[in-house]
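**Student:** heads up, no residue letters with this:
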């Protein structure tokens, strides 16, 4: 029996399957406001012509160990960098300069345009901070940071500095999204879906860890596995975590996730 459009769309729906989903979003936003109020930084610095092409850069109190860049999710169609500042807390505690990138959203732009924006944003912050670079992204952001690991996306001198990529709950193969109602906004066609899918690309030289919560939707478990298998990358399944709390370890400098990324 063929699936209804609603059933196809529900496979990629997260919030409706997480009790108290809105409370998680409210918590991210409140913690991020508090974090920005507590620490000084360079906020809303433009890196491009679009108003959303802006970054926040927050240095530690000590000599910086390197640059930690976080790219947020929201299916490329929603959310804002300001909602996620708190997810740089762990890296900041560990002595890294943290950067949060904003980017234009669909349907105004395509996913390939968003990847171009992220590459330019990373190059901009990398020019301001010396040392190694760690990239972390969640959901659509997990897709985008995986794209950055692929040759020819970042400038070669910037990619050479990337010591680890944390691709958290990524969408790694975009072809299933062609069937979703969401694609009315994403405007993916088969060619772009294939070109922008990390799981369909050769494994990069850059170390990548693929992380997912054990309680996530089946398609996200699949998407993470596909990338880990395609790239022969570490595949970390966090017990008891779902799509909205799988990134909580980024707030803890002592978490195994960050220790792995920082080479501890």
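**Tutor:** Yep, that arrived. Keep in mind the model is a prediction, meaning the values are calculated, not measured.

**Student:** only C-alpha atoms for contact and neighbour calcs from this point on.
**Tutor:** Will do.

**Student:** okay but residue 89 is in contact with residue 252, surely?
**Tutor:** Yes - between residue 89 and residue 252 there is a contact at 7.0 Å, judged by Cα atoms under 8 Å.

**Student:** and the end-to-end length of stretch 125-132?
**Tutor:** 12 Å (Cα to Cα, to the nearest Å).

**Student:** can you pull the buried residues of it?
**Tutor:** Buried residues in stretch 125-132, counted by 16 or more other Cα atoms under 10 Å: 125-126, 129, 132.

**Student:** contact partners of the top helix by length along the chain?
**Tutor:** Counting by DSSP state H, the longest helix found in the chain is helix 21-38. Residues outside helix 21-38 that contact it (Cα atoms under 8 Å, 6 or more residues apart in numbering) are 15, 82-87, 89, 244-245.

**Student:** by how many degrees do the first helix or strand past that helix going along the chain and helix 21-38 diverge?
**Tutor:** Proceeding N to C from helix 21-38, the next assigned helix or strand is strand 42-46, under DSSP states H and E. Using axes from the mean of the first three to the mean of the last three Cα atoms, to 10 degrees, the inter-axis angle of strand 42-46 relative to helix 21-38 is 100 degrees.

**Student:** and the comparison structure, right after this:
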């Protein structure tokens, strides 16, 4: 069974940060001793409306089992409306940061398109200590030029100008202002590892990239996979 079709236990609560049905975040509380940190999970799906936070449920549940407070955010995914998506992601992060029941130390954890959103958000003044990108679409221009996800990046940005493209592309924003960690499998046939390598080259070698031999795209968010331990240690490494 693919992680995309797994059904996770329901969250402890779902909280709205806006009036739209997609402007919510799910909270999962640690079952054991807390690491006193909040992980904001930003799901992937090539920014498309057909993929929602449901497929991040198993990942989020597993992170809570490892002692983290977890907030899995949803956001509007409207093809061609990057400004709405960007505004939602930032609003969700600020809402989680203001949630009195969640620890103040926050790490963003994004997979695939969510890796792009996590890296981009880190440059927008959000109150986080770092981000982890899992097989992230970190170089938005390269994602477009390779036609990944059936031209998903072009579909996301629509008729946006090159100025807007550059402002939305983490690879164009310089070294991130917070700690960062990149994890990517060398067997990924959806977002090839070269995308993370291109981002690292653009922002500087001070951002570490861990390339996992034999790891494909979804194994990093599948708690049943041996590679999932790298997701957990990636988050923990930013807190040490």
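**Tutor:** Structure received. Worth saying up front: this structure is predicted, and the values here are computed from it rather than measured.

**Student:** and the TM-score between them?
**Tutor:** Superposed pair, TM-score by TM-score structural alignment, normalised by the length of structure 2: 0.83. Supporting alignment: 226 aligned residues with a Cα RMSD of 2.7 Å.

**Student:** before we move on, the earlier item: out of the contacts of helix 21-38 of structure 1, which is most surrounded?
**Tutor:** Within those, most neighbours by other Cα atoms under 10 Å means residue 85, with 27 neighbours.

**Student:** that residue contacts residue 100, doesn't it?
**Tutor:** Yes - using Cα under 8 Å, residue 85 of structure 1 is in contact with residue 100, at 6.8 Å.

**Student:** closest to the centroid, which residue in structure 2?
**Tutor:** residue 110 (1.3 Å; Cα atoms, centre = their mean).

**Student:** that one matches what in structure 1?
**Tutor:** Residue pairing (TM-score structural alignment): residue 110 of structure 2 is matched to residue 137 of structure 1.

**Student:** report the contact partners of its match.
**Tutor:** Residue 137 of structure 1 sits next to 70-73, 143-145, 166-168, 170 when contact means Cα under 8 Å, 6+ apart.

**Student:** again with residue 76 of structure 2
**Tutor:** 22-23, 49, 84-85, 88.

**Student:** buried among these? Need that as a selection in PyMOL.
**Tutor:** Here is the PyMOL command that picks out the buried ones among the contacts of residue 76 of structure 2, judged by 16+ other Cα under 10 Å:
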select buried, resi 22+23+85+88
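
**Student:** tell me the one of the contacts of residue 76 of structure 2 nearest residue 148 of structure 2?
**Tutor:** Closest approach between those and residue 148 of structure 2, by Cα to Cα: residue 49, at 16.5 Å.

**Student:** would you map the strands across structure 2?
**Tutor:** 13-16, 24-28, 38-42, 69-73, 106-111, 130-134, 179-185, 209-212 (DSSP state E).

**Student:** superpose on structure 1 and give me the mean offset of the fifth one.
**Tutor:** When you say that, I think you mean strand 106-111 of structure 2. Superposing on structure 1 places strand 106-111 of structure 2 at an average distance of 0.8 Å from its equivalents, by mean Cα distance after the TM-score superposition for structure 1.

**Student:** now that strand and strand 130-134, what's the angle there?
**Tutor:** Using the same axes, to 10 degrees: strand 106-111 of structure 2 against strand 130-134 is 10 degrees.

**Student:** which helix is the longest one in structure 2?
**Tutor:** helix 82-97.

**Student:** just the angle between it and strand 106-111, please?
**Tutor:** Per the same axes, to 10 degrees, the angle that helix 82-97 of structure 2 makes with strand 106-111 is 140 degrees.

**Student:** that's all I had, so thanks and see you.
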